[in-house]
Structure formats: structure tokens, C-alpha cells
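Peer 1: Quick one, structure for this:
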Amino acid sequence: MMYNNLLVEIKNRILYITINRAAKLNALNKDTLAELSAVIKDFITNAKAGVAIITGDGPKAFVAGADISEFANFTVAEGQQLATDGHTNVFDLIENSPKPIIAAINGFALGGGLELAMACHIRIASENAKLGLPEVTLGLIPGYGGTQRLTQLVGKAKALEMILTADMVRAEDAKSIGLVNEVTPEYALITKCEELAEKMLSRAPLALTSALKAVNAFYSKDKNGYIVEIEEFGKLFGTDDFKEGTQAFIEKRKANFTGR
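Peer 2: Below is the predicted model of the structure:
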């Protein structure tokens, strides 16, 4: 499938998704969100890719926010529908992906851009990255999960400070508060993400899926994370990968997982 706002490529079972709107600092407009939804849905079912990396084109921005011009004149109902569609079709879809998705944060990750990064399972930032939720400067609040995911990641006090002041944090500060996993030089950003992706690809795919499901259950109000963990743990005993993994351990060799 051809995309107008994304560059999409699969190499060595890694799906590379680059938001290709550098002239607009990779802002998320309606069409870009629709394309992201389509590519993530394909990734979930595509056996050729086991891990995805999302980044932005150019050195300035991962995603500098949403395309404000598209919703400046929205009504209350239209604003609520905008947020609902974003949650359902993109951000929740990413968070609940059964395969790992890594955000490679190059430059600004603001507003919807930070919300996109927070929906990913792991965040790696370049040294020049700046992260923030500036929505209150527009008379809004984050609408794509930012109030919830930022609080989960950094705690209530820091989340409120960032949201209420609209201040940006630099990459190293983002790491210190748990907003990003690692900080790398700009030139090493994708390489670091690839290292993590390759390590995950060497693990049992069904176990990765179960781990993602169990961890996400902790944040679901209608699920008991302990019960989900027990169920997922038990199910894995019926997989070929469990048999292969345990046999490889006993035989002191590298496991050859097949995702069955």
C-alpha cells in the first residue's frame, strides 16, 4: 500500500514507520492519522514484521503536534469526536498492539507527538529531543490520552506540572522522570532502537504478546492484572515455543522460536 504522509519499510522483520511531513514538523493531520491507523493494523497481522519503530522525518521533529488548522473551528461535538477517533483508531491501537512498538524521538515531541510516543511501548530519545504537552496554551487539554499516559509514566505531580505549565522537558530530564527509556546521540538513535528490536525478535513472539497484554491490564479499570497474568502464563504452556525454549535451555543451546 502507498502512503502520502508516511514512509514504510520492512527490513529484517522490523517495520520502519517514518512520518514524512518535515516541512510541517511532521504534524499529525487527519490524513496522517488515518495512514498510521492503516499501517499499524497491517503490522498487527503481518507475519513479516515482529517489531515496529516509529520516527519523524528530518532532524527537527518527531512530531511537533497536531495540525491545528484542521480543528480550529470545531464545535464541542466535533472536538469530542476528534478525540474519540484518535483514541480508537491510532493511540489505543498502538498501546494494545500484540507486537512491540518503539518510538524513536528525534527533536520535538509535542502535544499529539508526545501522545503518540507515549502510546508506544518503549521510547528512545535523541539528545536534542524536547518533549511537552502545550495544549493549555491553545485553550485545550491533551485529547489523545496525554493526561492519562503521562500520569502513568511520571506520576501525578510531574504530569500536572508539565500539563498546567505547558513547559517542555529536555531528553535527559525526560529520562530522569521515566518519560523515556534511553537518550542517545542523534546519529545513534535508530541504531539503538534496532538493537532493542533485534533483541525482542530473538525472544518468543507469543510470550512477548502475553507480556504486553498482562502489563497493559494493570492500567485497565475493568481487568484484574494478576488474573490476566495467570491466564497468559498458563496459556503459554501449550505453545511450541515454550517446549522449544525449555528444551533449548536444558540442552544449553540457542532457542529457535517459531511463534507457534
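Peer 1: From here on, just use CA atoms for contacts and neighbour counts.
Peer 2: Fine.
Peer 1: any idea where the helices of this protein begin and end?
Peer 2: For the chain, the helices defined by DSSP state H cover 30-45, 76-86, 92-95, 112-119, 146-154, 156-165, 171-176, 189-201, 205-217, 225-236, 240-250.
Peer 1: Could you look over those helices and pick the most buried one?
Peer 2: Stretch with highest mean neighbour count among the helices of the chain: helix 112-119 (a mean of 27; mean count of other Cα atoms under 10 Å).
Peer 1: the inter-axis angle of that one versus helix 76-86?
Peer 2: Orientation check (axes from the mean of the first three to the mean of the last three Cα atoms, to 10 degrees): helix 112-119 against helix 76-86 gives 40 degrees.
Peer 1: Here is the second sequence; please produce its structure so I can put it next to the first one:
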Amino acid sequence: MTTFENLLTDLDATTGILTVTLNRPSKLNALNAATIEDIRSVMQQALDDQVVRGIILTGSGEKAFVAGADIAELAALDENKGRRAAEQGQEAFCMIEESTKPVIAAVNGFALGGGCELAMACHLRVASDNARFGQPEVNLGLIPGYGGTQRLPQLIGKAKALELLMTADMIKADEALRLGLVNHVVPQAELLPFCQQLLARILTKAPLALGLIIDAVNAHYDKEKHGYQTEANAFGRLFSSEDFKEGTQAFLEKRPAAFRGN
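Peer 2: As a prediction, this is how the structure comes out:
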């Protein structure tokens, strides 16, 4: 896999788990344009690499997952450049959300602004007990630009999302769990092992079915798609898959299934 300016990658070829670490520790892993491009590029490579079966996304150090956007870089933008920056961020984060390979955010500290948006683009979120979440853009006279106004209401409901977006309040991990923003909260020392175990358990399931589950759930939130029809199409498609044949045969023979993703 390519060496990236602002990311570290570690692929376990045995499990197929790719760990991607945002690595700008002096900036608390804040997102700049180069990091956004690195995220887009690593996702494309991960999707193209048959060895990669699932992805864990985390931040370097013990303080921050991603503490926000690079404010100095934002300050230099005008209206047109700002719109384009948002579109590029949305494109990269949509690659995560639409990935047919499961992506878990291991949130190891502050997930603010673009960091919260990045975590929300992942399929599952596990937070360390010192994690903090928030969308403070309104304090800068801005709004979230990488999908935060869309994904936060999907995850925690419209009213609470509006409150957090308009007050810029920061919430602790236990509150994020209560609201449904994260799936689990664990001690920081256990964060990566927990995510690895969770993803490994998911990866014992049929890969083609996992990808189609993601497609069908995402379709519910896409105004251009019909979620129920997407589900029905995927359901029907899987009857012609080798994984379905293997899964049913394994069930009847009372043995673990050996899925191959076809």
C-alpha cells in the first residue's frame, strides 16, 4: 500500500484488517486538504485490495482522534474554495460510508468538527472513555461541511442534533453512547483490541451479504433510492451467490461456513 503523508497503515494479512491511523500529532490530527486526499486515496486502495476485508480508522496519540479541521487553512478560503473544500471532504467521507467493506472508527480522544464528521461516516463507532464529541463550527461562523448536518440527525435524531449543532456543545463518551452516536465505550487501553475483535467477528460473515447490508441501510437515507426495493434486489441477488449455497449447506451440516465473497 502507498506511503501517505498524514496517515499510517497497518495491514494484517491473516485477518484482512487494515488499520489506518491519522498521523498529525502536533496538530491533534486536524484535517487539512492533504489529509482529506490521503483518506480518499487510502479508501480507494483498500476497496481495490482483495486482501483488505475490513478497516479500523483511528488517530495517533492518546488525546485526539481528529480535533477538527485545520483552522489556518480554512481562514484562507473564499466562497468558491470553501464550497469545493466541502465537496472534496464529502466525497472522501462518502467513500467510507458507501464502502462495501466494514469500517469501524476507533475514537481515541477528541472527535470535534471534521473529526466527528469522519467518525460518523464510518459504519460503527467505538469510543475510548476519554473521547469527546462535538460540532463547534458555529463558533467560527461556519457550519459543518463534510456531512455533519446530514449524518448527526440520522444517528441521534433531529432535535438533539440541532441542539448540538447550534450550541456547539461538546459531549462526553457516555453521553454519546446514550444518544446512539457511538456503539460502545471502552477504556482507552482496550480500544484497538476491542475494535479488532468486533471487526473480526463481523468478518466471519458472508462478505457479499455484508456489503449489501451496508448498501440497503444507506439507501434508506438516500432520497434518490428506494430502501425497500434496494433490500429486495439485494435479497434476490444473494440467492445466486456461492456464499448463500455455502451458508445453507454449512447450516444443514452443522459446521462453520467458509465464505469466499462470491
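Peer 1: need the helices of structure 1 in CSV with distance to Leu138 of structure 1, can you?
Peer 2: Output for these, formatted as CSV (distance: least, Cα to Cα, whole Å):
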stretch, distance to Leu138 of structure 1
helix 30-45, 19
helix 76-86, 14
helix 92-95, 24
helix 112-119, 13
helix 146-154, 15
helix 156-165, 12
helix 171-176, 23
helix 189-201, 31
helix 205-217, 31
helix 225-236, 37
helix 240-250, 50
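Peer 1: Select, out of those, the one closest to Gly65 of structure 1.
Peer 2: helix 112-119 (4.6 Å; Cα to Cα).
Peer 1: Where in structure 2 does that closest one align, residue-wise?
Peer 2: Matched against structure 2 by TM-score structural alignment, helix 112-119 of structure 1 falls on residues 114-121.
Peer 1: cool, and stretch 182-197 of structure 1?
Peer 2: Aligned using TM-score structural alignment, stretch 182-197 of structure 1 spans residues 184-199 in structure 2.
Peer 1: Tell me the residue in structure 2 aligned with Leu150 of structure 1.
Peer 2: Applying TM-score structural alignment, one finds that Leu150 of structure 1 aligns to Leu152 in structure 2.
Peer 1: looking at it, that match is touching Ala121, isn't it?
Peer 2: No - with contacts counted by Cα atoms under 8 Å, Leu152 of structure 2 stays clear of Ala121, the gap being 9.8 Å.
Peer 1: Just tell me the aligned range of stretch 23-32 of structure 2 in structure 1.
Peer 2: Under TM-score structural alignment, the match for stretch 23-32 of structure 2 is residues 20-29.
Peer 1: Buried residues, that stretch. List them.
Peer 2: Going by neighbour count (16 or more other Cα atoms under 10 Å), the buried part of stretch 20-29 of structure 1 is 20-22, 25-29.
Peer 1: which ones are touching the counterpart of Asn139 of structure 2 in structure 1?
Peer 2: Asn139 of structure 2 maps onto Thr137 in structure 1 when the alignment is built from TM-score structural alignment. Contacts for Thr137 of structure 1 (Cα atoms under 8 Å, 6 or more residues apart in numbering) come out as Ala166.
Peer 1: The residue nearest to the match of Leu150 of structure 1 when sequence neighbours are not counted and Asp12 of structure 2: what is the separation?
Peer 2: If the residues on either side of it in the chain are set aside, Leu152 of structure 2 comes closest to Ala161, at 5.8 Å by Cα to Cα, 6 or more residues apart in numbering. Distance, Ala161 of structure 2 to Asp12 of structure 2, using Cα to Cα, to the nearest Å: 37 Å.
Peer 1: Phe237 of structure 1: how many residues sit nearby?
Peer 2: Neighbourhood size, Phe237 of structure 1 [other Cα atoms under 10 Å]: 11.
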